[in-house]
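> Sequence first, then the predicted structure, then my questions.
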Amino acid sequence: MPPKNKRPLLLCFAYLLIASMFALPINGYLSIPKEQIIAVGDNPSVSTLFPKKLQDNFSLKIKNNQNNLNNKAVLSSNQKNSIANVPGKFDMSLMLFGLIPIKNISVSVVPDMKLYPGGQAVGVLLRTKGVLTVGFSPVIDKNNKSRSPAEDAGIDIGDSIVAVNEKTITTDEELAKLINDFGTNNEKIVLTIKKENIYVKKTIKPIKCYQTNTYRIGLLVKDNAGGVGTLTFYDPNTKKYGALGHMISDVDTNKQIVIKQGKLIKAHIEGIRAGKRGYPGEKVGTFIKNSDLGNIEVNSYCGIFGEMDKNLATNISEPLPVGFSHQIETGPAEIYTVLSGEKVEKFSINVDKVMLGKNDGKEMVIRITDPKLLGITGGIIQGMSGSPIVQNGKIIGAVTHVFINDPTRGYGVFIEDMLMEAGILDKNEETKLGA
């Protein structure tokens, strides 16, 4: 190991050498993640980040080796003997010519797991925490003047009202009744409001509306949301699922919906509105009555998560192993989704780009290549979000977004991110192998 004060110089020299010899773009180096997840029996790898002509010059060296780690350092995950055979964590270095350390990588080894891939259409029903402000509706007072007490008090679209005079509210009907009751008694009200991640209080005097003969403050609110999406996976061991691949936002405010409670139900696809340039298209679906599947506990940037009461996925396939981000390759893959009724079908796609190190739900660029799917949908459409992506027999992620100007292309999210949000994987696990 070179002295620390010489290491930056060696790193600079090493990269200049690589760049001059092989014309390697700098973003190739920068895209090497500092962390990697593998399953027991698997191997770490960075081989997909380098052209084949470069791979012989690199190796992975295990640091602070323990007795239960295989000593052989590898660049590819394809070697027969696995490095780790128990869950835990270890560190390794990416080496150039076996001598020069290029980057340190922390590796988490998780238990081997298999998931049932989804593809089924699901209905999403959410009740918000408090009521969500979606617009303003001016109050016409006794002088026929238009007034907006809520807007004047600094309430914004997208705010959540959670209490009136310290009384918790859960529905828009409760809010309207309390405003009218206090207004009738000529009392002011104090609203407890959640703005982004902070709570504030606003004092407002309700005004009698001479159009409705009730006291109002000039707000449009709602307390629920719903829609149709696609199930991504079901874990038979934990009974947890993931769906949608992206956050549920309110259509009026485009802000994240804070869930009070929610449920997942079966859905039936009635028809398809094909996408085209500038118009994303959509699945037209209906909820199936009395078909509850489970609850919704989390609404995050990469989907919704909860526990399922029924194993919807066991009827369509065998469970598949998980393919982590370092194992994803550019090239052919497939997605599972429903185009009609409740029948899940497989369709071919291509993974055009893999962006390691990102965690915004847009970590892969995918392209629809299946002629049937292109003929019916024009590409990726609304309601297809959450469709599982499978490559080399492993579930690697889910469809998330479509390119508005090219509906044949869109983004995908890594399955490992969804598993972390579901609570199946723990990114902060600090267990060391052999400790």
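Looks like it came in fine.

> CA only for contacts and neighbour counts going forward, please
OK.

> Can you show me the helices along the stretch 1-150 of the chain?
Secondary structure of the stretch 1-150 of the chain (DSSP state H, counting those that start in this stretch): helices at 7-22, 26-30, 52-55, 149-152.

> Format those as JSON lines; extra columns: distance to Gln256 and mean neighbour count.
Shown next, in JSON lines, are those (distance: least, Cα to Cα, whole Å; neighbours: other Cα atoms under 10 Å):
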{"stretch": "helix 7-22", "distance to Gln256": "42", "mean neighbour count": "14"}
{"stretch": "helix 26-30", "distance to Gln256": "31", "mean neighbour count": "12"}
{"stretch": "helix 52-55", "distance to Gln256": "43", "mean neighbour count": "12"}
{"stretch": "helix 149-152", "distance to Gln256": "21", "mean neighbour count": "18"}
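
> ok, second structure coming up, stack it against the first:
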Amino acid sequence: MPYRTIAKWVVVAGASIIGVSSMLAHRSYPIDVLHHQDDSKLYTVQNHQTTFQSEPSQVLPSQSTGIVAAELTSSGNKNHIEQSATDSPWQKWTNWLPWKKQEVHFGPRSYVEVGGESIGIRLQSDGVLVIGFQDYGSRKSPARFTDLEIGDVIQSINGHPVHSTQDLTSQLIRPMFDIKLGIIHQKKSKTIHIHPYLDNHQRPHLGIFVRDKASGVGTLTYYNPAEHRLGALGHTITDVDTGQPIEGRGLVFAARITGIVKGQIGHPGQKRGEFSTHSHPIGKIDQNNGYGVFGECQPNGAIGPLLPVAYPNEVHTGEATLWTVLEGNKIEKFKVEVEKISAWQTMQTKSLVLHVVDPRLLQVTGGIVQGMSGSPLTQDGKLIGAVTHVFVSDPTRGYGVLATWMMHADGEDLQSKLTG
């Protein structure tokens, strides 16, 4: 699903949009669709253009997707969207380490309502994320002369709490020669001082780019009625400029699909969707990790059929069913093949390799497209997982994550003895 995230120049009003992408085996690509517009009532995904990093194909057991700074055409503002497939060098190496894996044991079988519907997600970060520096001609950014780094989160300015870019800019309206920022740097709190640049109107400039929101359209995987919890996407939302997950809370809204861009080799397709933040939210997001986004949900009636969640050792190669929306809000089922299953004794985000074989899905979408992230996969009457990525070199194939791992990542009890 493409991701829209707001980026503003401090003091100088401007906006950038964010898209989502990743670099995986066969150059796979996360298939969530997020776009964004700051204060709009309606979020619409359209006219999306994708570019990819020109690195050779390689297997990267990444646990995240990257959000790339980009821009979107909307409300008469002519902008342009770009995305690339990336993982930071640190992610590429640490994801291979043995301690990254977790051995788990399973308790009583869980039952969930299968999703498949399109949802709108709006995340508000905890503070504002520093994503870049701005120089003023030959004058360097004042922030470059401090300990502030890209990836730091600003949580206060001169003692005033910062929850949004507006909180930050509202404090930068009068001349100041010393500005105190409370930040989070590598998960530790610290205070720094910046001597701002004053323009001709005596307004202070910090010379930084910050970001505070992410919004977009994806797919609901399941609703757990016993815990009133939902799970979606199947992968984390991270910022490609910093490599960090977007930490914060958000809301989930009902969404609808308005069109499909068919995928081709080298150019993943996408769903075009929209949702309104002025509608009543159907859930609240409180977790964004490598296995998806999770939160509270109080639906009006059943979301979908109640099915058992398959244990990893029950999932097998062969036929499975993908649930997703291609038009409006109608959930449809499509035939796919599970071609490969990763070792099920340890948690892994790239749990399954999938191949779309359904004639209609191939005709309409070309295979797996952006916007399908989180689309449920069922097999033998059980929920087995969710679609998460598409292979750039072959849009009929992609990755999936096991549903058990998603539920474990949301705090399900998997500590009792492993059973079949």
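The structure has been received and is ready for your questions. All values derive from a computational prediction rather than experimental measurement.

> Please state their TM-score.
Superposed pair, TM-score by TM-score structural alignment, normalised by the length of structure 2: 0.70. Supporting alignment: 315 aligned residues with a Cα RMSD of 2.3 Å.

> one step back: will you turn the helices of the stretch 1-150 of structure 1 into CSV that also has distance to Ala243 of structure 1?
Output for the helices of the stretch 1-150 of structure 1, formatted as CSV (distance: least, Cα to Cα, whole Å):
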stretch, distance to Ala243 of structure 1
helix 7-22, 41
helix 26-30, 31
helix 52-55, 36
helix 149-152, 36
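
> can you give me the helices for the stretch 251-400 of structure 1?
Under DSSP H, counting those that start in this stretch, the stretch 251-400 of structure 1 gives helices at 371-377.

> no, scratch that, I was asking about the stretch 51-200 of structure 2
According to DSSP H, counting those that start in this stretch, the helices that the stretch 51-200 of structure 2 contains are 89-94, 165-169.

> to the chain's geometric centre, what's the distance from the shortest one?
Yep, that's helix 165-169 of structure 2 we're talking about. 24 Å (Cα atoms, centre = their mean, to the nearest Å).

> can you tell me what part of structure 1 it aligns to?
On structure 1, the counterpart of helix 165-169 of structure 2 by TM-score structural alignment is residues 172-176.

> Same check on the first one?
Per the alignment by TM-score structural alignment, helix 89-94 of structure 2 matches no residues in structure 1.

> For that helix, which residues meet the burial criterion?
Across helix 89-94 of structure 2, burial judged by 16 or more other Cα atoms under 10 Å covers Gln91, Lys92.

> Asp239 of structure 2 is nearest to which of the helices of the stretch 51-200 of structure 2?
Closest approach to Asp239 of structure 2 among these (Cα to Cα): helix 89-94, 12.9 Å.

> tell me which element His246 of structure 1 falls in.
For His246 of structure 1, there is no host helix or strand (DSSP states H and E).

> Test my guess that Thr408 of structure 1 contacts Ile368.
Yes - using Cα atoms under 8 Å, Thr408 of structure 1 is in contact with Ile368, at 5.3 Å.

> and for these two, which residues touch both?
Leu374, Gly379, Ile380 (Cα atoms under 8 Å, 6 or more residues apart in numbering).

> Can you tell me which of those is nearest Ala274 of structure 1?
Gly379 (7.8 Å).

> Structure 2: which residue goes with that closest one?
With TM-score structural alignment as the criterion, Gly379 of structure 1 pairs with Gly367.

> corresponding residue for Ile208 of structure 2 in structure 1?
Aligned partner of Ile208 of structure 2 by TM-score structural alignment: Leu219.

> gap between its match and His246 of structure 1?
29 Å (Cα to Cα, to the nearest Å).

> Quick check on these two: which one has the bigger neighbour count.
His246 (24 against 21; other Cα atoms under 10 Å).

> The more buried one and Gln382 of structure 1, how far apart?
Distance from His246 of structure 1 to Gln382 of structure 1, by Cα to Cα: 12 Å.

> Check Gly303 of structure 1 too.
14 Å.

> These two - which one has more neighbours?
Gly303 (26 against 20).

> Can you tell me what His229 of structure 2 aligns to in structure 1?
Just so we're on the same page, residue 229 of structure 2 is Arg rather than His. Checking TM-score structural alignment: Arg229 of structure 2 goes with Lys240.

> right, and its match touches Glu307 too?
Yes - if you go by Cα under 8 Å, Lys240 of structure 1 and Glu307 touch, sitting 4.3 Å apart.

> re earlier: wait, what's in contact with the match of Gly379 of structure 1?
By Cα under 8 Å, 6+ apart, the neighbours of Gly367 of structure 2 are Gly263, Val356, Leu361, Pro395, Thr396, Arg397.

> count of neighbours near the fifth one?
By other Cα under 10 Å, 25 other residues sit near Thr396 of structure 2.

> do you know how far it is from Leu354 of structure 2?
8 Å.

> cool, and the third one?
Counting by Cα to Cα, the gap between Leu361 of structure 2 and Leu354 of structure 2 amounts to 14 Å.

> For these two, indicate the residue with more neighbours.
Leu354 (27 against 19).

> Can you list the neighbours in contact with the match of helix 165-169 of structure 2?
Contacts of stretch 172-176 of structure 1 (Cα under 8 Å, 6+ apart): Val131, Val164, Ile169, Arg216, Val221, Lys222, Asp223.

> out of the residues you listed, what pair is the most spread apart?
Arg216 and Asp223 (17.4 Å).

> if we can go back for a sec, of the contacts of stretch 172-176 of structure 1, buried ones?
Buried subset of the contacts of stretch 172-176 of structure 1 (neighbour count, 16+ other Cα under 10 Å): Val131, Val164, Ile169, Arg216, Val221, Lys222, Asp223.

> Now flag whichever of the residues you listed is closest to Ala267 of structure 1.
Asp223 (21.9 Å).

> who touches that closest one in this structure?
Asp223 of structure 1 touches Arg127, Thr128, Lys129, Gly130, Val131, Leu132, Thr170, Thr171, Asp172, counting by Cα under 8 Å, 6+ apart.

> Okay then, goodbye and thanks.
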